[in-house]
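K.L.:
fold the following and give me the result.
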Amino acid sequence: MSKQGLYIGGEFVSFAEAKKAQPNIQQIASRGSVSGFSSLGSVLPNPDTVLKKMGKDIKAYKDIKCHPVVKGCLRRRKAAVKAKAWRIVQDQASEQVTEHINNIFKKLQINKITGGMFDATFFGYQPCEITWGHADGAWLPVNIQAMPVDWYFFDAQNQLRFKDKNAGQEGLLLDPRKYLVPTQDATYENPYGEPDAALVFWATAFLQGGLEFWVRFTEKYGSPWVIGKYGNNYDEAKQETLLNNLYAMVQDAVAVIPDNSQIQIIEAAGKSASADVYEKFLMYCRSEINIALLGQNQTTEAEANRASSTAGSEVTADIADGDCEMTAEQFQLLIDWIVDYNWGGPSPQFEYFEDSNGGIEQADRDAKLFSAGARFSNQYYAREYGFQEGDLLPPLEQVPTDPSFAEQTHTFRPVAQNFAEVTVPTLEQAAADPLNDMVNRLRRVVQSAKGFENIQDAVLAEFSEMDSTEMVKVMQLAMTLAELEGRAEVTDE
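P.N.:
Have a look, this model is predicted:
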């Protein structure tokens, strides 16, 4: 039986061989096919190790989020993302679609939405429900609201489900394009993501407990002990009275006691080392939280110097870029849905960018580029430094002239001047007295030289008494004056 196939490039290829060249589009590894996997229906438990060991759900992370140290670190990271400048780039989309997307995003509360999405870094995932509405002939996102994470879970197919009271244990499978779900380092094995809360949970718990013990220790040993001695004839009633008097003395520094009683005040000496142990432990816990959430603890510790704080800020900037990338992916997904619902075709791109707005570093860079010969347009200065329309004047060569000048028969021409003649008197006037002689000698050397190539030898002969360092400065000045004088002569001709 002959094989069925085709001749391709003079070579016979059977259909069986051709099929082998096609990719396998079937998923082989899944939770339903792997040996030994069992799940409770559609519920995929959160594999977070901290939650599993405690036997708790993600609500436990909400409690530590309110701790001052944790809250401060999160606010710092969230502020870095909110402060990032963003824009809609046309890319391959049409101008009309790009304009529509720009108008839609201007009406959205981007700051609020970004802050809600950012919580995915702490909890691992953050469902954000989209409220769609039809306006101006298009389907638009009217509102995007971050919802409580403990209301949702993932199923065995990594699909997000809502704990609907009428859906039972299976939960309610959510409609596509109804939720934005930013996640931090989510995988097929763990769609819940990697929460930063797991990194700081125990440090925060120990910090809270250690602070409580430290307060007790301070109350016990922070103030001196007042000890009262009573005689043998004191019954329990008199002892109680003496104790109350001592308590009043500690509170108000005033007490009335019998004349045969003795009062002794003893300082809690030798307990400072124990107090240091509590303080070091609390500082360690706080440092662990800062490192986990900010990537460093230099900018939050009192003993950090400027160099270490600067290095710490750079590490934090890298983490902020990662947070921005997470939110940018969700905004881009939203744009794709809007375009697909309404117009179709390529979508414009959402991106964050550095808005220096006249930063010192960029100003220094632009100054160096200008010295090297680069020239920037007014549009560049307005975009990069935040100038408003009308703040910048056009370059001199572009300043429009009065049309009446064009009707005049006489053309204005500036009087040509020798640059050296104009510059040397200015230098002489600005220079100190010790430099006057050098300037005059340089002027004579430059004017008497027969050519540009002879100036160097003439200057060396004239200033032979100077050392090499000063000679270099003099030579630079001489060459500059000679070059400018040569340009002035060419302009005169």
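K.L.:
C-alpha only now, for contacts and for neighbours.
P.N.:
OK.
K.L.:
wait, what's in contact with residue 160?
P.N.:
152-154, 173-174 (Cα atoms under 8 Å, 6 or more residues apart in numbering).
K.L.:
and those residues, which is closest to residue 78?
P.N.:
residue 152 (23.1 Å; Cα to Cα).
K.L.:
neighbours around that closest one, how many?
P.N.:
19 (other Cα atoms under 10 Å).
K.L.:
this one as well, want them side by side:
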Amino acid sequence: MVSADTILDDSADTTGSVPDTLPTAPLPVPQTSRALTLQNEFQTHPGRGLTPSRLASILEAAEQGNPLAQFDLFEDMEERDGHIAAEMVRRRRALTRLDWDIIPPPNPTSAEKKAALQLKEWVADLPDLEELLFDTTDAIGKGFVCQEIEWGRIEGAWLPRSITHRPQSWFRFVRGYTQEIRLRTAGYGDPLQPGGWIVHTHKAKSGYLERSSLFRVLVWPYLFKNYSVGDLAEFLEIYGLPLRLGKYPPGASDVEKATLMRALVNLGHNAAGIVPSTMALEFQKAADGDAKQSFEVMIDFCERTQSKIILGATLTSQAGRGSNTNALGTIHNEVRKDLTDSDAKQIAGVWSRDVVWPLALFNGLIADRKRCPRLAFNLQEPEDLANYAQSLPPLVGLG
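P.N.:
Next up is the predicted model:
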């Protein structure tokens, strides 16, 4: 059983789909079932040929209420940059490996305990639960995520038939006293149906959702690294191979010169060729490693910055500076645990609000949201349990 102090209060995520009151039963069809325009849209891939001025325009447009290009850019970043993809998977998968439980409210009645057990069974039976949680962690990088719930009657109970991740580009932000996420339809968009969505906002910094995502912080290191990788590829294409130099004797005819050129080309493709004995071939030394170090330094700097932004620290940026690798690894893991704990608490609150509470209400288990059981992740480390086991017997002996 997971202790109650591992749960974050629902108020931690105020931009959501489930208000204080829900319908007594879910709507019969998903909200996007008729959103044919959204279903037939394709990405614009703004990451292709991205320049500093173009990036600045994308970010400014997002601040002014048109974040579509920014959403598509975030997708491109995750697909095109292997380092970002690897570090994001490492952070996101850390949460899906945690054990979880559904715990009743404080001082629970027997009915509330029974409801918690039933809710745990239903949540555990969700198809591909680990992948559903992984989809929820998409908000860690992109600022928010919306997963649409399709409900159905299964063995006499209202249960999710499917929970589907919807692209961020399907939504828009509406500012007011609070900021709201709406389905991107005509006008100001449609409010999300109560009970029909898991909506999680995950901020890397305070502010409006357009500016608070982790990937928004990563865009500049991504751009600079992209330039350096392209420059390095061009450098290697030009200077990475040894120069093949042919020498012809004075007075050589155009035919002889052409023969020598064909021989040089054949050497480049086939590593074989013939020339008259009066001609000579030389291989000039290719550019050495020092010439490309400037590109590699920039790429390494950008990747270390990306790791710090995503994981809170980077072991590789410090281990080569005479520091103790094992000690740095311990600190590195501790920093990542802080992030994992924070991610888990936020997502536990969201699933408690958008999945557990509707399950309880639609099936008549709980009528008061404040008394609804909640989902919690087990955030204790094995070392903590070992220390607890060693300390408990002496304390029991003292009475």
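K.L.:
ok so, going back, tabulate the contacts of residue 160 of the first structure in a markdown table, adding columns for secondary structure and distance to residue 489 of the first structure.
P.N.:
Putting the contacts of residue 160 of the first structure into a markdown table (DSSP: H, G, I helix; E, B strand; the rest coil; distance: Cα to Cα, whole Å) gives the following:
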| residue | secondary structure | distance to residue 489 of the first structure |
| --- | --- | --- |
| 152 | strand | 82 |
| 153 | strand | 83 |
| 154 | strand | 82 |
| 173 | strand | 85 |
| 174 | coil | 82 |
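K.L.:
in ChimeraX, select just the buried ones from those.
P.N.:
Typed into ChimeraX, the line below selects the buried ones among those, using 16 or more other Cα atoms under 10 Å:
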select :152,153,154,173
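K.L.:
which of the contacts of residue 160 of the first structure still touch in the second structure?
P.N.:
On the basis of both residues aligned by TM-score structural alignment, their matches' Cα atoms under 8 Å, what survives of these in the second structure is 152-154, 173-174.
K.L.:
what packs against the top helix by length along the first structure?
P.N.:
In the first structure, assigned by DSSP state H, the helix with the most residues is helix 306-342. Applying 3 or more Cα pairs under 8 Å, 6 or more residues apart in numbering; DSSP states H and E, we find helix 306-342 of the first structure packed against helix 68-82, helix 110-118, strand 138-146, helix 272-294, strand 349-353.
K.L.:
so which of the ones you listed gets nearest residue 316 of the first structure?
P.N.:
Evaluated over these, closeness to residue 316 of the first structure peaks at helix 272-294, with 5.5 Å, by Cα to Cα.
K.L.:
please identify the buried residues of stretch 128-141 of the second structure?
P.N.:
Applying 16+ other Cα under 10 Å to stretch 128-141 of the second structure flags 130, 132-141 as buried.
K.L.:
go on, stretch 91-111 of the second structure?
P.N.:
So stretch 91-111 of the second structure, judged by 16+ other Cα under 10 Å, has buried residues 91-96, 98, 100-105.
K.L.:
so can I have JSON lines of these showing distance to residue 270 of the second structure?
P.N.:
JSON lines is the format used below for these (distance: Cα to Cα, whole Å):
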{"residue": "91", "distance to residue 270 of the second structure": "47"}
{"residue": "92", "distance to residue 270 of the second structure": "47"}
{"residue": "93", "distance to residue 270 of the second structure": "47"}
{"residue": "94", "distance to residue 270 of the second structure": "49"}
{"residue": "95", "distance to residue 270 of the second structure": "52"}
{"residue": "96", "distance to residue 270 of the second structure": "51"}
{"residue": "98", "distance to residue 270 of the second structure": "55"}
{"residue": "100", "distance to residue 270 of the second structure": "61"}
{"residue": "101", "distance to residue 270 of the second structure": "64"}
{"residue": "102", "distance to residue 270 of the second structure": "67"}
{"residue": "103", "distance to residue 270 of the second structure": "70"}
{"residue": "104", "distance to residue 270 of the second structure": "73"}
{"residue": "105", "distance to residue 270 of the second structure": "75"}
